[in-house]
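Enquirer: sequence first, predicted coordinates after that:
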Amino acid sequence: MPGGHRVSSDVRVFGIRHHGPGSARSVRRALEAFTPDAVLIEGPADADPLIALTAADAMEPPVALLAYATGEPRTAAFWPFAVFSPEWQALSWSAEHGVDVRFCDLPAAHTLAAESAESDRTDPLAQLAAAAGYDDPERWWDAVIESGTGADSFDAITEAMSVLRNATDLDEETRRREAYMRQTLRKAIKGGAQRVAVICGAWHAPALSGPLGPATADARILKGLPKIKTSLTWVPWTHSRLSTASGYGAGITSPGWYHHLFTAGDRTIPRWLTKVARVLRAEDLPVSSAHVIEAVRLADTLAAMRSRPLAGLSEVTEATRAVMCDGNDVLLDLITRRLVVGEALGGVPDDTPTVPLDADLRARAKTLRLKQQATEKTLDLDLRKDIDVTRSRLLHRLQLLGVGWGVPADSEINATGTFRETWSLTWKPELAVAIIEASLWGTTVEAAATAKVRAEASAEDVSLAQLTALLEQALLSNLTDALPELLRALDTAAALDHDVMHLMDALPSLTRTLRYGDVRGTDISSLARVNDSLLVRICAGLGSALSGLDDDSAIEMRRAIDGVHAAVMLRDEDRASKRWLGALAGLVDRSDVNGLVIGRMVRLLRDAGAISETDSATRLSRALSVGATPSAKAGWVDGFLGGGGLLLVHDRELLRLLDTWVSGLGEQDFVDTLPLLRRTFGAFDTGERQAIGQSVQGGNRSEAAAPIDPRRAAVAIRTVADILGVPS
């Protein structure tokens, strides 16, 4: 007689652990022996119309039921299933045998409508594990169930849960769920089912076992429950989202391990450690068959020492660390991420109910050969190829819609210019909700992105910088229908905005838009006029904007000046370059401007060839020799040198001036100045610091300097050499 607590002669309740391979095997065996004509499974009852899809060939766990409030997709919930989930095995068995199967838990329409009350989060398995002497409930379940011999344990688990429930006050949510489960069971019996199997979480099993009691009591509990209109569908899921780290309440710590336990069949431990060896060999680590054999022996020995029937995850992990990773926890973490947790992505049939936007995205991704996968993939695009341009536009449109399937990344290909883009693609299950949220903008990706751009451009509080960023995104997405409205809004905003910093922040995006427009074949010639207008107003207002800057404001101004300068140089248009450099040249002699900004402008003029090397050296010498405090002089140096030390490597006169000034600082002045200088030189590349250190080694000491104490000097020299990265 198979296990399962009897309600009557023809109803049996199988209390399981969600996502437990041992439970999954036991459920399948129990169903084979019991041969019910109706199966009830814990899950939202309003998902019953979707059950038929579980039998489709294209349905591949892990997958999840997604329920969301119709018209308000941010209100959503997931019910995940893996191949080793007992509920999934019950669904599969029912489909294979043509048995009526239904979900019996509270419908999502009620669950999503209920206010988020704090339910009882006490883990009953943790209490049982503690009683058995385990500090980790995962290890306890692994020992008792997952690595066991397959002995039936449903009755024992139900009895244990009954004891725990008697000492626990059930929360209102649990009472409602169990009342609905009992009502569903009554309905199945009344509908003529002769042999009913109920698969539910072990905690709920006692509530469905024994006499069900009068239906009126449960009806009172369920009366007046809030309800909203919901939509449900299946979505792909991942093993990592089954883990407790993902925030899923019924999660597990080792989905990859559990998948192996369910699918490996015999020789579970040797097969697992062979997988470990493959992962380590893929990282070019010397792992041989001897390592695998020794790790298997150690895992079995640890299990015997602990009186366990078979080695579990803890024994296998210890054997992996000791034998195959040589105690290296970094390698062990790699094994945990790749195998113990894993990153398998499921799939759903094409005819799964979905919003039109999702169907359009799937079709376009298939056409462009972009595969949704859970592991990160780097995609290098050559924008001179039609397919890559179309891929780029799709990914940019999805970014506009808040669907972060792809994010821009740094390329490992040595190439310059605007013809190349690199993306990092990772499909995450929660993107299904993002797509549903974005569907309110339109039924296709292009239409939705266009509608969203238009809406954001017409917002009352949209800033000039936001408009320029939006225009750049629209260009990259090739949303030609939205460009006229964006340009009009941009022209108006630029005319009304009198804040020079706002204008400076807006110019780089506009310039990139001008530059990339030619590459992508988009006509945006009208932007040149807006760009020129912004630059004229920036140059006219920059002088006033520089007055009275404190140190924090000066840092922001330097950033803005760098951005405008880079944009002007990128555009490479003679009139614009002359106007900008002329504006900088007219301001560098002012004495009322923060030295950080003046030093930066001198450096930019020198790099652009607008002032000579001799002139820039003279200005540095003047800034370091008169008037201001040492910290103000250090700010000038930071502005002049910030961002790269290559100038000091090649210009020995500048290096001599700087070295002389630092050498002449008094003790307190040096202490006050050191943090600023450290910030400046700390931003240099290691090679630049080494070259500078080698240049100043052996320099002449001032005749007026105090006598050197060789012992103290040796300590100082070693310290400076360590900082600069040169041999002492």
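Expert: Arrived safely, thanks for sending.
Enquirer: drop to CA atoms for contacts and neighbour counts, all remaining ones
Expert: OK.
Enquirer: after the helix or strand containing Leu581, which helix or strand is next?
Expert: If you go by DSSP states H and E, Leu581 is part of helix 574-585. Following helix 574-585 in sequence order, the next helix or strand is helix 595-607 (DSSP H and E).
Enquirer: ok and the next helix or strand after that next one relative to helix 595-607, angle-wise?
Expert: Heading C-terminal from helix 595-607, the first helix or strand you meet, by DSSP H and E, is helix 613-625. Going by axes from the mean of the first three to the mean of the last three C-alpha atoms, to 10 degrees, helix 613-625 is angled at 170 degrees with respect to helix 595-607.
Enquirer: mind listing what the nearest residue to Thr390 once chain neighbours are set aside touches?
Expert: Excluding its sequence neighbours, the residue lying closest to Thr390 (C-alpha to C-alpha, 6 or more residues apart in numbering) is Leu368, at 7.8 Å. Leu368 makes contacts with 387, 390-391, as judged by C-alpha atoms under 8 Å, 6 or more residues apart in numbering.
Enquirer: against that first model, consider the following:
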Amino acid sequence: MTVTFLGVRHHSPACARLVADTIRSVRPAYVLVEGPADMNHRMDELLLGHELPIAVYTSYRDPERRHGSWTPLCDYSPEWTALTAGHEAGAELRFIDLPAWHPALADVRNRYADAEARYSEVTGRLCRTFAVDNVDALWDHLFEIEPDDGLAERLATYFELVRGDTRAGPDDLAREAYMAQWVRAAVADAGDRPVVVVTGGFHRPALIRLAEQGDRSWPEMPEPPAEATVGSYLVPYSFQRLDAFDGYQSGMPSPGYYQHLWESGPADAARGLTERVTARLRARRQPVSTADLIAARATADGLALMRGHPHPARVDVLDGLAGALVSEAIETPLPWAARGPLRAGSHPVIVEMIAALSGDRVGRLHRSTPLPPLVHAVLAVLGGPGEERLDLGEEADRERSRLLHRLRVLRIPGVARTSGPRPAGGTELVERWSLTDSDDRLPALIEAGGYGVDPQEAAAAALAERIRGADLDQLADVLFDTALCGIGELTGQVLDDLARAVGAAVDLGPLGRTLTVALAMWRHDHLFRTSGSTTVGTIVRAATRRALWLAEGVRGGPAPADLPRINAVMAVRDALRHAGASLGLDRDAALGVADRLAASQEAPPDLRGASLGLGWSLRGTAAADPARAVRGAFVPASAGDWLAGLFALAREEVLHTDGMLELLDELVGGMTDHEFLVALPALRQAFGFFPPRERHLIATRLVERRAGGASGWDLMRLDAAPDLVAAGMALDERVEAALRREGLITS
């Protein structure tokens, strides 16, 4: 009996060649591969003849959480060559890792992104020893461009060194114990025939040790919780999603380059990389001369020779291209000197170089591949590309709109709304949509299938997840999306999550926006069938109470009027007016808060004015004596901000209360020139709450009071910008002060 443990780096052409060559050489009884064991009974599906890259996508959903993860495979993945070479050799193929939904993998979004961060200290020392920038350059230096002679021994030494005394966490221990039991069982069943085990190099030392003794029976397959929904499907993947420069954290960056390396070897890959970069830059009208190419290749060859490479490695070619094609100073580090996404501000030529390395390959599934029900449900009704105009007054168009909104909520590519109803906007009965083809649509639909079997169920689950993760500023949009999707009542845990989000609000402005949208939906959204909704009513009630509580705690001196805060008080007023009786809102408690805030010198001016307006609009009077209340609250230094709050909440009451405009004219007219200039921008904002017709009425009444028969329109028309007028008035005031100071005027 012989067990060959091959520790690999995921998505490494050198490891993929080693795995395939080893399996062809030893012709094992079993090939055991790090991968989701719950896919073993579907191995034939995996080997149908897909165009790689592809991935196994697993979705998990229970009442508490949803989790999605991927097991990606490309032509040069060692796991893939283990399966294909093992199949050709007649071996039994088994994935031996825990299923992706298992708690040990609960934080793993990508099964093959699980190792390098653990031993960064060791690889850091190796990078310094070999004078390379990062682990990718180190890997190329040690393995990818070196001859394959002795590769297995070098890999084993490398992974023994990097694992060293690293303490594995409980999740790793659980995975390694499970994989080791598969190894022991396969060895027992194979008898004298060999077994090949292919796993990430991090796990290899532990598996060698654990495989020596223990239970030799086949491990049981873990079962998900009874209340959980779990599904695994093959999905098309892309080089872009594999690329470390796009955020992928395992295996190799620049998958297009490594595909060429896998197919043609390091020398051809270097030449091909230069050609692809040149073609891409020229296609974007970037000048690349023959002399530039000669200089880039000469530099790359010189760097390879200096670094001890038998052929130019990826970083040699990139450094050579950067030196030849970028003549300006580069403000950000070269991206191949580190891992992770490109930084903002990267040079445009560098960005195009990275894109050329990434490649644009997109995988395709074999036509016989099983797909989740959601895919069939959507593709049967979605239709082809084009523009659609939907009349929401028609039931058929309204149902089509709901379908498209469900796909939009599920983030299906190629489905975009260009116009239509907006949260708290006016009634709009026409929607326009743009439908386009997208290579990413099928993967997105397969992944969205984890939410449900049809668009309505899937969108409802996606919206529930958004509600749980939304901050208060996003909650109004989520509520409106729920209406657009026609999901209907959300109850149970989702309703609790909504109420909890509102109850935990700490910012009055976003809470007011949520209340505004929810109240509009509860009052009169017959179009989307939310009028009178119990769920939305619950949100209105909770948001009104929370807003009053938050408002009473706001403190602050003079400051620019906060329009979101004023709008929140307006939303409270409208809720009390239009839903108070139906939803059991406490009007007397709200009036008490309004009166206390209106009289508080610690509250900001805009909130004091809005609170006075709230009490005035709900009672029909500003306490017993409106004029006295206004006169007592008016402070010249903050007059504009205070009036903004008052006008927003009680515009009509101010306009139609006898003597109120005249009182305000008296108060504003009594301000000094300096006080007026300081207050002018805020005063303009405050009077902006009056529509044009009412501003004309105010102007007419003031003209009658001050100038007899002049026209009110003349006060509303300025030939110059208001800020220029204010600057001119300030200049006049300074000139007059200087003249008085010098005794040139005395009156």
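Expert: Thanks, I have it. Note that this is a predicted model, so its numbers are computed, not measured.
Enquirer: TM-score of the superposed pair?
Expert: Superposed pair, TM-score by TM-score structural alignment, normalised by the length of the first structure: 0.61. Supporting alignment: 601 aligned residues with a C-alpha RMSD of 6.4 Å.
Enquirer: list the helices and strands the helix holding Leu581 of the first structure packs on?
Expert: In this structure, helix 574-585 of the first structure packs against helix 527-545, helix 551-571, helix 595-607, with contacts taken as 3 or more C-alpha pairs under 8 Å, 6 or more residues apart in numbering; DSSP states H and E.
Enquirer: most packed of those?
Expert: helix 595-607 (a mean of 23; mean count of other C-alpha atoms under 10 Å).
Enquirer: that one versus helix 574-585: what angle between them?
Expert: Using the same axes, to 10 degrees: helix 595-607 of the first structure against helix 574-585 is 140 degrees.
Enquirer: which residue in the second structure lines up with the residue nearest to Thr390 of the first structure?
Expert: For Leu368 of the first structure, the aligned position in the second structure is Leu382, judged by TM-score structural alignment.
Enquirer: could the helices and strands packed on helix 574-585 of the first structure go into TSV alongside distance to Ala197 of the first structure?
Expert: Below are these laid out as TSV (distance: least, C-alpha to C-alpha, whole Å):
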stretch	distance to Ala197 of the first structure
helix 527-545	69
helix 551-571	68
helix 595-607	77
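Enquirer: who wins for proximity to Gly346 of the first structure among the ones you listed?
Expert: helix 551-571 (44.6 Å; C-alpha to C-alpha).
Enquirer: where exactly do the helices run in the stretch 351-500 of the first structure?
Expert: Here the stretch 351-500 of the first structure has its helices, by DSSP state H, counting those that start in this stretch, at 356-367, 386-400, 431-438, 445-457, 464-476, 483-496, 500-519.
Enquirer: oh, I was asking about the stretch 101-250 of the second structure
Expert: 120-130, 135-139, 151-163, 170-190, 204-210, 239-242.
Enquirer: so the second one corresponds to what in the first structure?
Expert: It refers to helix 135-139 of the second structure. Going by TM-score structural alignment: helix 135-139 of the second structure matches residues 137-141.
Enquirer: three-state assignment of the nearest residue to Met39 of the second structure once chain neighbours are set aside?
Expert: Spatial nearest neighbour of Met39 of the second structure, chain neighbours left out: Phe95 (7.2 Å); criterion: C-alpha to C-alpha, 6+ apart. Here Phe95 of the second structure is recorded as strand under DSSP: H, G, I helix; E, B strand; the rest coil.
Enquirer: and if you look at Gln685 of the second structure?
Expert: helix.
Enquirer: my read: it touches Ala644, true?
Expert: Yes. Look at Gln685 of the second structure against Ala644 with C-alpha atoms under 8 Å: they come within range, at 6.7 Å.
Enquirer: any idea where the strands of the second structure begin and end?
Expert: In the second structure, the strands defined using DSSP state E lie at 3-8, 30-36, 54-61, 66-73, 92-97, 195-200, 229-236, 386-391, 415-419, 430-435.
Enquirer: how about those, which one is nearest Ala568 of the second structure?
Expert: Per C-alpha to C-alpha, nearest to Ala568 of the second structure of the strands of the second structure: strand 415-419, 26.7 Å.
Enquirer: once aligned to the first structure, how far is that closest one on average?
Expert: Mean deviation of strand 415-419 of the second structure relative to the first structure after superposition (mean C-alpha distance after the TM-score superposition for the first structure): 9.2 Å.
Enquirer: check which residues of that strand are buried.
Expert: Across strand 415-419 of the second structure, burial judged by 16 or more other C-alpha atoms under 10 Å covers 415-417.
Enquirer: now distance to Ala82 of the second structure too, for the residues you listed, in TSV please.
Expert: Shown next, in TSV, are those (distance: C-alpha to C-alpha, whole Å):
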residue	distance to Ala82 of the second structure
Val415	39
Ala416	42
Arg417	45
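Enquirer: out of those, which comes closest to Pro255 of the second structure?
Expert: Val415 (28.6 Å).
Enquirer: now that closest one: how far from Val235 of the second structure?
Expert: 20 Å (C-alpha to C-alpha, to the nearest Å).
Enquirer: and Thr278 of the second structure, by the same measure?
Expert: 32 Å.
Enquirer: higher neighbour count, those two?
Expert: Val235 (26 against 23; other C-alpha atoms under 10 Å).
Enquirer: circling back to that earlier point, what's the helix holding Leu581 of the first structure in contact with?
Expert: 532, 535-536, 539-540, 565, 568-569, 601, 605, 610.
Enquirer: what is the neighbour count of the nearest residue to Ala377 of the second structure once chain neighbours are set aside?
Expert: Among residues not flanking Ala377 of the second structure along the chain, Asp454 sits closest, at 6.1 Å (C-alpha to C-alpha, 6+ apart). Other residues within reach of Asp454 of the second structure, judged by other C-alpha under 10 Å, total 18.
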